[in-house]
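Chemist: Structural data only, the sequence is not supplied:
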């Protein structure tokens, strides 16, 4: 059984918000941080902080949740983030991944 995730990336506290869905959160966050897709929204707005995520047991549930969140008012999204992560810290900092080293290898 693979897990699915909805996640929110941002560029700073109370900044630009990007909502996505994936079945490999660590790899997807790496792609955002390394700007693998340089023309993407997250690359353009430097959304490289993982500030929120939820876990799901199947893709359908995760996709429904992602679509629902994207329709929310900004204030609701901010409250959702701040209920879990009031300081908007980068949750992926705890993953012990050296993104600078990975950037150099590209």
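Modeler: It's in. Given the structure is predicted, the values throughout are model-derived calculations rather than measurements.
Chemist: from here on, contacts and neighbour counts on C-alpha atoms
Modeler: OK.
Chemist: I figured residue 55 hits residue 6, correct?
Modeler: Yes. Using C-alpha atoms under 8 Å, residue 55 is in contact with residue 6, at 6.8 Å.
Chemist: Which one of these two is surrounded by more residues?
Modeler: residue 6 (24 against 16; other C-alpha atoms under 10 Å).
Chemist: tell me which residues in the strand or helix carrying residue 66 are buried?
Modeler: Applying DSSP states H and E as the criterion places residue 66 in helix 59-71. Within helix 59-71, the residues that count as buried by 16 or more other C-alpha atoms under 10 Å are 59, 62-63, 65-66, 69.
Chemist: adding another structure so you can compare the two:
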């Protein structure tokens, strides 16, 4: 089963949220529906980066690592693969 680590943003350079899930499409939909207090409060609903992992342990380790990163490193990670900070929900594998 695939596991995903992802970053949502409110806008380019805006508020960020880092998370992990095994169902990325539904998790993004839940954020957009306001089920997460933090993402709802700061209007964080744009999927700007994600990566797929083969197992739970690897995804958990990566999520914890990213959460310790400073903001500039996260912005660089996003900008490297998505320089215009477009929503990439359509790129989620089926």
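Modeler: Good, I have the coordinates. Just so it is clear, the model here is predicted, and its values are computed rather than measured.
Chemist: circling back: now flag whichever of the buried residues of helix 59-71 of structure 1 is closest to residue 16 of structure 1.
Modeler: Nearest to residue 16 of structure 1 among these is residue 69, at 14.7 Å by C-alpha to C-alpha.
Chemist: who's in contact with the counterpart of that closest one in structure 2?
Modeler: Residue 69 of structure 1 maps onto residue 66 in structure 2, with residues paired by TM-score structural alignment. Going by C-alpha atoms under 8 Å, 6 or more residues apart in numbering, residue 66 of structure 2 touches 18, 74.
Chemist: Now distance to residue 21 of structure 1 too, for the buried residues of helix 59-71 of structure 1, in a markdown table please.
Modeler: Formatted as a markdown table, the buried residues of helix 59-71 of structure 1 follow (distance: C-alpha to C-alpha, whole Å):
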| residue | distance to residue 21 of structure 1 |
| --- | --- |
| 59 | 9 |
| 62 | 7 |
| 63 | 7 |
| 65 | 9 |
| 66 | 7 |
| 69 | 11 |
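Chemist: Between all of those, which two are separated the most?
Modeler: Farthest pair in the buried residues of helix 59-71 of structure 1 (C-alpha to C-alpha) is 59 and 69. Separation: 15.3 Å.
Chemist: Just to check, residue 7 of structure 1 is in contact with residue 21?
Modeler: Yes. Using C-alpha under 8 Å, residue 7 of structure 1 is in contact with residue 21, at 6.2 Å.
Chemist: average gap between the helix or strand where residue 9 of structure 1 lies and structure 2?
Modeler: Assigned by DSSP H and E, residue 9 of structure 1 falls within strand 4-10. Superposing on structure 2 places strand 4-10 of structure 1 at an average distance of 0.3 Å from its equivalents, by mean C-alpha distance after the TM-score superposition for structure 1.
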